[in-house]
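Student: Below is the structure, and that's it, no one-letter string:
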């Protein structure tokens, strides 16, 4: 294993990658074009880390544009051969490589069914891009580690810039303008208290709400693929239901909290879990225990929180003698039907 992993290098490149996609202006151009059209609903299609960026995009579209957003199930097309009726809708495929056959097939079916199709991809010449009416390159640059990092943050940032222009949301636009500098500062945040607490844990939980849901699920995925640790990401509301019964003193909880109307619910959960003697590491707000930058834009902060989480996971993988660049059984491009 290299002394400096590709994963570490690519985490370090996140601020510059963010600056690149925002400066390019393509997200703003496409968003402005979308504002001249009407859509009955939006469908977002993606798997794994790209799917988590899609969840972040879903919250932005629903909160800024009041459009209902559905998550596509590609197997409905590839396995059941029943393309959904999407005439007039906007279909957005999010994919690092743009090469998974099921995502490409779902995009082709949506376009054939009368949807306007948009690809958020790192490879603008990929099959998913060629299958789409519009292409928004995320401009993350080459990513060699199997565990995606800068392509995830740039997918989320490109989607947010798209919505900012589409909805005419100046506050979101300003939050995005400040994000590269905040991402750079986030690189210095040390979350090793959380990652060290994972030693010996049979499982881990990550929680938050709203704009934090996609990022928290992404962190749970990184724990699973990089540390081989079963990890579950739930909204703070969902965790209070059945999953709460499986949280114990042996299963650390990471809580992400952005300053928006859902913050109180995250605070209440952190307070209750801590009061029950459970191991909770919180980022943001008055109950925060992990280093943080202070409140920025609430849709941007959960993306910035990925940086210290990624850094802590990469360092913990090396400490355990694991190679974060090549997790067992995984490849960079996952092709599924």
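Tutor: Structure received. Note that this is a predicted model, so its numbers are computed, not measured.

Student: only C-alpha atoms for contact and neighbour calcs from this point on.
Tutor: OK.

Student: And residue 142, how far from residue 151?
Tutor: Spatial separation of residue 142 from residue 151 under the definition C-alpha to C-alpha, to the nearest Å is 9 Å.

Student: next one: residue 202
Tutor: When C-alpha to C-alpha is the yardstick, residue 202 and residue 151 sit 29 Å from each other.

Student: neighbour-wise, which of the two wins?
Tutor: A direct count of neighbours by other C-alpha atoms under 10 Å for residue 202 and residue 151 places residue 151 higher, at 29 against 12.

Student: What sits closest to the more buried one if chain neighbours are left out?
Tutor: residue 140 (5.5 Å; C-alpha to C-alpha, 6 or more residues apart in numbering).

Student: Over to residue 251?
Tutor: Beyond its immediate neighbours in the sequence, the residue positioned closest to residue 251 (C-alpha to C-alpha, 6+ apart) is residue 204, lying 4.9 Å away.

Student: residues contacting the one you found?
Tutor: With contact set as C-alpha atoms under 8 Å, 6 or more residues apart in numbering, residue 204 has these partners: 198, 220, 229, 230, 231, 232, 251, 252, 253.

Student: Please apply the same query to residue 197.
Tutor: Taking C-alpha under 8 Å, 6+ apart as the definition of contact, the neighbours of residue 197 are residue 252.

Student: same deal with residue 300?
Tutor: Under the criterion of C-alpha under 8 Å, 6+ apart, the contact partners of residue 300 comprise 175, 176, 179.

Student: ok, and the last one, which helix or strand is that part of?
Tutor: When secondary structure is defined by DSSP states H and E, residue 179 falls within helix 170-186.

Student: show me what contacts the residue nearest to residue 151?
Tutor: For residue 140, the contacting residues are 14, 17, 18, 20, 21, 122, 150, 151, 154, by C-alpha under 8 Å, 6+ apart.

Student: So it belongs to a helix, correct?
Tutor: No - looking at residue 140 with DSSP: H, G, I helix; E, B strand; the rest coil, it is coil, so not inside a helix.

Student: Look up how far residue 71 lies from it.
Tutor: Separation of residue 140 from residue 71 (C-alpha to C-alpha) stands at 24 Å.

Student: Check it against this one:
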């Protein structure tokens, strides 16, 4: 896990170099759909995301990006609607379906990509393997080319997927999409974080004293909160749960107290002030907190980037926390009990 985490700057740099080509390919595919009310050239009627596990968290970032930049209707596909309830995706003609699978071999994702294609959607595959079944089922493939990922907790493929979906969103046009120049700054930002071992170790010392915790974020940090909670679950077995800050206030904050800390992810976006504000309520409950983000007092800082790419820096901080906590608990993060690298959901 540690080795693969440290490969992220190189993986992201290679993707960032391809960013203009990727956005151009997406733009051409989108224009070919020609749906009314869509983006430039007609464009898709809407954008759907299909994923499971960590890939689902990258998909959520993609949904944020597309909605913010284009105003197109977006959704996260519920795979069981088709696979278990046998409802054909007939209403998705003229839509773009972004299907994410790190391996490209999950039967459920591959099967649904084919079904959505048959229903008239154009499928973009985001996968580490450009020769996978998923890639062959798609109209366009964004191959991550991150190299083999052997650790069960996915790291470099997740942040690569996040950058890939930001490229897809930028290819759809609209306003305030991630630019090539902004994408090019992410590898060095991630490398700077990976050079910091003191902050993760200090945060892990607090987290390791408890058996349950909340991971909270909003906007660009919400997908990172879900992914960070998953990494803590996988590597340590702790009962970690990710929340949107807005949802957290509506009741789940009650789980936090002296015996249940909260990890707060708050960057430089307009939704992050809400996460910083929740600290006072947590203090009133006596809940220990670990702050990660752009605030001056963050234990796990990252640079203020001012765009959705901060989801990647927040995610890397979550990876570091999970790895450091597993080490503090003397748990091997590479061999989580009862987990496999590829989950063959069907």
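Tutor: Cool, the structure landed. Note that this is a predicted model, so its numbers are computed, not measured.

Student: sorry, back to before: most neighbours out of the contacts of residue 204 of structure 1, which is it?
Tutor: Counting neighbours by other C-alpha under 10 Å, residue 253 leads the contacts of residue 204 of structure 1 with 28 neighbours.

Student: residue in structure 2 matching residue 299 of structure 1?
Tutor: Using TM-score structural alignment to pair residues, one finds that residue 299 of structure 1 aligns to residue 308 in structure 2.

Student: And for residue 214 of structure 1?
Tutor: With TM-score structural alignment defining the correspondence, residue 214 of structure 1 maps onto residue 223 in structure 2.

Student: Residue 278 of structure 1 now?
Tutor: Under the alignment (TM-score structural alignment), residue 278 of structure 1 pairs with residue 287 in structure 2.

Student: What residues does its match make contact with?
Tutor: With contacts defined as C-alpha under 8 Å, 6+ apart, the neighbours of residue 287 of structure 2 are 256, 257, 258, 259, 260, 261, 262.

Student: doesn't it fall inside a strand?
Tutor: No - Residue 287 of structure 2 is assigned coil when assessed by three-state DSSP, not a strand.

Student: any idea how far the closest residue to it other than its chain neighbours lies from residue 291 of structure 2?
Tutor: Nearest residue to residue 287 of structure 2 in three dimensions, chain neighbours excluded: residue 257, at 4.0 Å (C-alpha to C-alpha, 6+ apart). Distance of residue 257 of structure 2 to residue 291 of structure 2, computed by C-alpha to C-alpha: 16 Å.

Student: And the residue nearest to residue 287 of structure 2? What does it align with in structure 1?
Tutor: In structure 1, residue 257 of structure 2 lines up with residue 248, judged by TM-score structural alignment.

Student: And the match of residue 299 of structure 1, how far from residue 329 of structure 2?
Tutor: Applying C-alpha to C-alpha, one obtains 33 Å for the distance of residue 308 of structure 2 from residue 329 of structure 2.

Student: who's more crowded, these two?
Tutor: residue 308 (25 against 13).

Student: residues in contact with that one?
Tutor: Going by C-alpha under 8 Å, 6+ apart, residue 308 of structure 2 touches 65, 178, 220.

Student: Generate TSV for these, with neighbour count as supplementary columns.
Tutor: Compiled in TSV, these are given as follows (neighbours: other C-alpha atoms under 10 Å):
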residue	neighbour count
65	26
178	21
220	28
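
Student: Not counting stretch 173-192 of structure 2 itself, show me its contacts.
Tutor: By C-alpha under 8 Å, 6+ apart, the list of residues contacting stretch 173-192 of structure 2 reads 6, 8-10, 12-13, 16-17, 19-20, 27, 39-40, 65, 68-71, 163, 166-167, 169-170, 302-303, 307-309, 312-313, 316.

Student: at 6 Å instead, please
Tutor: The contact list for stretch 173-192 of structure 2 (C-alpha atoms under 6 Å, 6 or more residues apart in numbering) reads 9, 12, 13, 16, 19, 69, 70, 170.

Student: The second one pairs with which position in structure 1?
Tutor: Taking TM-score structural alignment as the alignment basis, one finds that residue 12 of structure 2 is matched in structure 1 by residue 18.

Student: Would you mind measuring from its match to residue 40 of structure 1?
Tutor: Looking at residue 18 of structure 1 against residue 40 of structure 1, where the rule is C-alpha to C-alpha, the gap reads 31 Å.

Student: higher neighbour count, those two?
Tutor: Under the neighbour definition other C-alpha under 10 Å, residue 18 of structure 1 and residue 40 were set side by side, and residue 18 has more, 27 against 12.

Student: circling back to that earlier point, sort out for me which of the contacts of residue 204 of structure 1 are in strands.
Tutor: The strands in this structure, assigned by DSSP state E, contain 231, 232, 253 from the contacts of residue 204 of structure 1.

Student: for stretch 115-124 of structure 2, which positions count as buried?
Tutor: Neighbour-count burial for stretch 115-124 of structure 2, with 16 or more other C-alpha atoms under 10 Å as criterion, is recorded at 115, 116, 117, 119, 120, 121, 122, 123, 124.

Student: returning to what we had before: give me the secondary structure label for the match of residue 299 of structure 1.
Tutor: Here residue 308 of structure 2 takes the coil state, with states given by three-state DSSP.

Student: Kind regards, and thank you for your time.
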